[in-house]
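> kindly return the folded structure for what I paste below:
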Amino acid sequence: MTTSTALLVADLTGVAVFAASGASAAVAKRLDLFGVVFVGVVAALGGGIFRDLAIDEVPPLAFADWRYAATASVTAAAVFWLHPQLARLRTTVLVLDAAGLGLFTVIGTLKALDAAVPPVGACMIGMLTAIGGGLGRDLLTGEIPVVLRREIYALAALAGAVTVALLSASGQATAVPLTAAALLVFGLRLIALRRRWSAPVATLRPPRTGTRGPLP
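From the prediction side, this is the model:
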């Protein structure tokens, strides 16, 4: 299998995973078939469209290659019809989302590096590729986007992107190390959920309500 074929397979796998994640979230919100497929497609293709526009690959693969939209649509529709067999939808959504996060982080960072984007920019593109689909999914289903909450989400993607950039710089960007980088993101996300890790948030103090005494 050539490198381009491997990247295509990984990309379509990520599309399917994020489509299933988006569709599961839409099913949980009791959207109709069109709504479930639409949310699934947005979740699956949103990050990739941003990535391709950022590296000046026009038109984006999501529009130029029918396999992307077809994979997303078929997967989302399958989730709609099979959702009675999916137990504990919330857990399913979270696991699928973590898997998609890892896959898209690696693919987005690699494509940015291949397009001669400097490492720092490639890491940012990789992270935004990974979180873009989930951001669209949450906005469409009326949820506060995961990336804006206290949960470790974007930070996990950024850690994976940095790992990919380091592997590429050392000439180790082969299948096994890159798979390990994707698993790193996946593992960090699930461990953070399990242990309730979170980024720090600002502490808000209630306003003073007391009144001053009379001036002398």
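> please count neighbours and contacts with C-alpha atoms only from this point.
Will do.
> buried stuff in stretch 4-16?
Going by neighbour count (16 or more other CA atoms under 10 Å), the buried part of stretch 4-16 is Leu7, Ala10, Asp11, Leu12, Thr13, Gly14, Val15, Ala16.
> which residues of the protein fall in helices?
Counting by DSSP state H, the chain has helices at residues 3-28, 33-54, 61-64, 66-82, 89-114, 119-140, 154-169, 175-195.
> re the thing from before, make CSV out of the buried residues of stretch 4-16 and add distance to Pro60.
Compiled in CSV, the buried residues of stretch 4-16 are given as follows (distance: CA to CA, whole Å):
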residue, distance to Pro60
Leu7, 15
Ala10, 17
Asp11, 13
Leu12, 14
Thr13, 17
Gly14, 16
Val15, 14
Ala16, 17
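> in TSV: the helices of the chain, plus distance to Leu148.
Converted to TSV, the helices of the chain look like this (distance: least, CA to CA, whole Å):
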stretch	distance to Leu148
helix 3-28	17
helix 33-54	16
helix 61-64	26
helix 66-82	25
helix 89-114	15
helix 119-140	9
helix 154-169	9
helix 175-195	15
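> ok, now how distant is the residue nearest to Leu183 when sequence neighbours are not counted from Met127?
Leaving aside its chain neighbours, Leu183 sits nearest to Gly102 (6.4 Å; criterion: CA to CA, 6 or more residues apart in numbering). Gly102 sits 10 Å away from Met127, going by CA to CA, to the nearest Å.
> next, the second sequence, to be compared with the first:
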Amino acid sequence: MDALQTAFYWLDYAAVAVFGASGALAAARRKQDIITFAFFAAITGVGGGTLRDVLIGAPVFWVQRPGYIIVCLIAAVIVWVTGKRGWRFRALLWLDAIGLAAYAVVGTAKALNLGVHPFSAMIMGVLTTCFGGIIRDVLAGEPNLLMTREIYVTAALLGAGAFVCLTLMGLSFWPAAIVAFFAAFILRAAAIRYRLALPGFPGASGDTEY
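Model (predicted):
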């Protein structure tokens, strides 16, 4: 395994762990039991990557490497044992922002490495980033990110698009990955800090004429 593969390997695990922790924190918000913590952590951590691999015809990444699920379970236990700490619900937003930025890079890079068209690879990066969180929110009974107008998918799209563009320009993996990561994270962080949202469709909510 060369240096690039090693870096990609650990970045992938780190992104799964962070998303797994965000899933466990969502269970904590609902005061669920440890089994639900573990399930939320696993489905959030690997959900997006599973969809990506199914769509591009690749072996589902965690089936032969159970370490990914184990990492999610460890994240769930860590969240569980931290107890009732006031900071951990706020941490959900920031852990999710870090996971978003990392997965935007990881998902896009894996698709590109498997020969997927750059535009489609960018879409795979967005799906990798967002799908696990959508499942998490639906299961937790929370408004999912597609229905809130918050800047989330947009941040993932920025990170994935930046990585594709920089790669096509000939930049090597790490410089492209770092720039793309921070582009996605900074946009998402600004949205959290300043409550930024995309404009909604203009007109009265009851207007159904087109």
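> the helices of structure 1: which one's closest to Ala202 of structure 1?
Smallest distance to Ala202 of structure 1 across the helices of structure 1 (CA to CA): 17.5 Å, for helix 154-169.
> quick check: the closest one compared with structure 2, mean distance?
Once the two models are superposed, helix 154-169 of structure 1 sits on average 0.6 Å from its counterpart in structure 2 (mean CA distance after the TM-score superposition for structure 1).
> ok, and for that helix, which residues are buried?
Buried residues in helix 154-169 of structure 1, defined by neighbour count with 16+ other CA under 10 Å: 154-165, 167-168.
> from those, which single one is nearest Thr109 of structure 1?
Ala161 (5.9 Å).
> so what's the nearest residue to Ile43 of structure 2 once chain neighbours are set aside up against?
Leaving aside its sequence neighbours, Ile43 of structure 2 sits nearest to Gly132 (CA to CA, 6+ apart; 6.2 Å). Counting by CA atoms under 8 Å, 6 or more residues apart in numbering, Gly132 of structure 2 touches Ile43, Thr44, Gly45, Val46, Gly47, Gly48.
> now the buried residues of helix 154-169 of structure 1 in CSV, with distance to Thr174 of structure 1?
As requested, these are exported to CSV (distance: CA to CA, whole Å):
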residue, distance to Thr174 of structure 1
Ala154, 24
Leu155, 23
Ala156, 21
Ala157, 19
Leu158, 19
Ala159, 18
Gly160, 15
Ala161, 15
Val162, 15
Thr163, 13
Val164, 10
Ala165, 12
Leu167, 8
Ser168, 9
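> which one of those is nearest Ala70 of structure 1?
Checking those against Ala70 of structure 1 with CA to CA, the nearest one is Ala157 at 26.1 Å.
> surely Leu196 of structure 2 meets Ala189?
No: the criterion here is CA atoms under 8 Å, and Leu196 of structure 2 misses it with Ala189 at 9.6 Å.
> same drill for these two, tell me which one is more crowded.
Higher neighbour count among Leu196 of structure 2 and Ala189: Ala189, with 20 against 15, using other CA atoms under 10 Å.
> go ahead and confirm that one touches Ile98.
No: between Ala189 of structure 2 and Ile98 there is no contact under CA under 8 Å: 9.1 Å.
> quick one on the thing from earlier: pull the most distant pair out of the buried residues of helix 154-169 of structure 1.
Using CA to CA, the two most remote members of the buried residues of helix 154-169 of structure 1 are Ala154 and Ser168, lying 21.0 Å apart.
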